[in-house]
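Enquirer: sequence plus the predicted model coming up.
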Amino acid sequence: MSKADSSNYKSKKKYFLKKGANRRTLDVNLKGFLCSCNSREKDCIKESYNLLNEYADKLYPAVLNPSDNETDEQDISESLSKEISGLKGTGPSSERRFQVIESGAKNFLFIRTSLENPAELAEAIIKDIHDSGSQKTRFLLRLIPVEITCRATPDEIGKAFLKISEKHFKDSPQTFCVIFNHRNNNVVSRDEIIKLIADKVNETRSDHKVNLKGAKLSIIVEVIKGFAFLSVVPDYLKYKKYNLLSVCSQEVSSDK
């Protein structure tokens, strides 16, 4: 192969790799889990898949695809070899239940899910760890459910929140708080977003109350680069902001 042909081949190879990778990057209207770790991203991916699959199998046995058990090891192996570049679907018309995607921040992974209610699964995991007092992970530190993703602008965050707010705040008065974090983004204002979200909660019902220390519902807004990850999480403060290591500590277990 000549140098010119070799150069042309390498350029095409890079193009196709980039094109394929785009299918596994962040987008709007995704559901999933933000997973934090401490540098050991490959180990975090493996633990996240194992934990999510274990509890999803228990919580949603009817939606388990027949091929899931056969391909879990392959999925984990592929994800480790590709680090956090994601996995392809297992069939032409279905998605994997869990698919790792780069979040845009170091030590933060986003695992996309095809499940309808990621907050329900995360709550089941955190409650079981709390009640049993058993440590389930070493490298996966925090598991934050994500009900919807959107572009990181106040207008888009407000619109995305409205899509998930009614099921949490319409039927009865709640105590709530807004938890805002940002990484690799200094454009979105914390105060602006908190006021925006609080105003929309009160537009749903006027009898909701803010409680910064013991809110029943926590509205999570995580901004990473150009995307925002939103969810409404029950007992988020009670369960140590869904820190999997802290919630199974002796101190927490003794509160039962």
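Expert: Alright, I've got the coordinates.

Enquirer: okay, CA-based contacts and neighbour counts for the rest of this
Expert: Noted.

Enquirer: surely L212 touches S218?
Expert: No - in this structure, L212 is not within contact of S218 by CA atoms under 8 Å, at 9.1 Å.

Enquirer: who has more neighbours, those two?
Expert: Between L212 and S218, counted using other CA atoms under 10 Å, S218 has the larger neighbour count: 23 against 14.

Enquirer: list of residues touching the strand or helix carrying the more buried one?
Expert: S218 belongs to strand 217-224 when elements are defined using DSSP states H and E. Strand 217-224 is contacted by residues 103-105, 152, 174-185, 228-237 when judged by CA atoms under 8 Å, 6 or more residues apart in numbering.

Enquirer: quick check: which element contains A21?
Expert: Here A21 is assigned to helix 3-21, by DSSP H and E.

Enquirer: report the distance from that helix to the chain centre.
Expert: With CA atoms, centre = their mean, to the nearest Å as the basis, helix 3-21 stands 33 Å off its chain's centre.

Enquirer: another one to put next to it:
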Amino acid sequence: MSKRPPPPASREAKKRQYIQGATARPRDGTLTAGMRGVLISCDVHLERDAIKESLRLFESLVDDERPPTPPPATAGGSTTAGDALAREIDALKQTGGATRRPPFSVAQTGCGGNVLIRFDGGAPDPLALVQRVMEGALASRGLDAPHVIRMIPVQTTCAATPQAVGAALRPLVGGAMRGAEGTYAVQWRRRCNTDVEKAAMIDAAAGVVAELAPKSKVDLSAPGTAVLTEVIKTICCVSVLPHWGRYHHYNLRALTEAVAASARPDPPLQSKGSAVQGGTPDVEGTEVAPETLKQATATVAS
């Protein structure tokens, strides 16, 4: 007795078979309180390219900082394969596994064109790493990150409330600005949130600076340090960022364009007047003195 053929698949099942992303796939983490990293901004729908460029750039900088692995020392003239393998394992243990990739991950913000590159565990300080990126751009070294616009170090994240922002800023301001006499400004940005009051957040940040760095002065036009409070949905990214003007507000694209423009030579000036007063231009545009013109006319007449 022959078996019946299976029933044809429904139209919905066929669609699910070919629609990209219909199957469940692992997703990146989301932005929450207690994170640190670098907030990347880019053009909408180009987040994937910006993430790849940022990760490649960060990993190359971290690799440059790692000390070279010392060659395995030969003890007692033993050259067997087992001894060489044992020495190599010991060297890896001593360097702490230097060949491992730095613990970077992606935290989605839910706001188009904004992604947090999260620095986990033993990752370096995000502020120090971004400063190396900016200094490299100032030194006219080519940075292969054309899709990245802004690269903001995020020292911590907290709930988007004035109380939480003040508590998160206190250790940061105390470590970077205590006793300082420079200038600062509270930089406020808000995305995908209409509930948080701008004045309350700025007052909370400015109150911490006034308490811990009373000699610092507010300069809204050209501050030396920026106290950043960037709200994305219900989370606030908090940082104390030096060299705010030098790094073009940590806008990597603007900084790169400014450096390229300053390195471009000025165009040569076009001469509008004649080189000799009363001269007559010849066919190629050069000037012919009147005496030369008279001699040529006399020669033709003779």
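Expert: In hand now; what should we look at? All figures in this text were calculated on a predicted structure; none of them were measured in a lab.

Enquirer: and the next helix or strand past the strand holding S218 of the first structure?
Expert: Counting by DSSP H and E, the next helix or strand C-terminal to strand 217-224 of the first structure is strand 227-234.

Enquirer: what comes into contact with the helix or strand following that following strand?
Expert: Downstream of strand 227-234 of the first structure, the first helix or strand assigned by DSSP H and E is helix 250-253. For helix 250-253 of the first structure, contacts defined as CA under 8 Å, 6+ apart pick out H130, D131, S132, G133, S246, V247.

Enquirer: what does the last one correspond to in the second structure?
Expert: By TM-score structural alignment, V247 of the first structure lines up with L255 in the second structure.

Enquirer: show me what contacts its match?
Expert: Counting by CA under 8 Å, 6+ apart, L255 of the second structure touches M134, A137, L138, Y247, H248.

Enquirer: I'd like the residues you listed as JSON lines, with neighbour count appended.
Expert: JSON lines is the format used below for the contacts of L255 of the second structure (neighbours: other CA atoms under 10 Å):
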{"residue": "M134", "neighbour count": "20"}
{"residue": "A137", "neighbour count": "21"}
{"residue": "L138", "neighbour count": "18"}
{"residue": "Y247", "neighbour count": "18"}
{"residue": "H248", "neighbour count": "16"}
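
Enquirer: just the closest of the residues you listed to A200 of the second structure, please.
Expert: H248 (26.5 Å; CA to CA).

Enquirer: distance of that closest one relative to V196 of the second structure?
Expert: Applying CA to CA, to the nearest Å, the value for H248 of the second structure to V196 of the second structure is 27 Å.

Enquirer: relative to the first structure, which residues correspond to stretch 184-191 of the second structure?
Expert: Under the alignment (TM-score structural alignment), stretch 184-191 of the second structure falls on residues 176-183 in the first structure.

Enquirer: how big is the offset of that stretch relative to the second structure?
Expert: Superposed on the second structure, stretch 176-183 of the first structure shows a mean distance of 0.6 Å to its aligned residues (mean CA distance after the TM-score superposition for the first structure).

Enquirer: checking the counterpart of D64 of the second structure in the first structure next. Helix, strand or coil?
Expert: Matched to the first structure by TM-score structural alignment, D64 of the second structure sits across from K58. Here K58 of the first structure is helix, with the state taken from DSSP: H, G, I helix; E, B strand; the rest coil.

Enquirer: any buried residues in the helix holding A21 of the first structure, and which?
Expert: Buried residues in helix 3-21 of the first structure, counted by 16 or more other CA atoms under 10 Å: none are found.

Enquirer: rewinding a little: can you list the contacts of L255 of the second structure in a markdown table and add distance to P102 of the second structure?
Expert: Shown next, in a markdown table, are the contacts of L255 of the second structure (distance: CA to CA, whole Å):
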| residue | distance to P102 of the second structure |
| --- | --- |
| M134 | 20 |
| A137 | 22 |
| L138 | 25 |
| Y247 | 25 |
| H248 | 28 |
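
Enquirer: the match of D64 of the second structure: neighbour count?
Expert: 12.

Enquirer: where along the stretch 51-200 of the second structure do the strands fall?
Expert: 104-108, 114-119, 148-154, 156-159, 183-191 (DSSP state E, counting those that start in this stretch).
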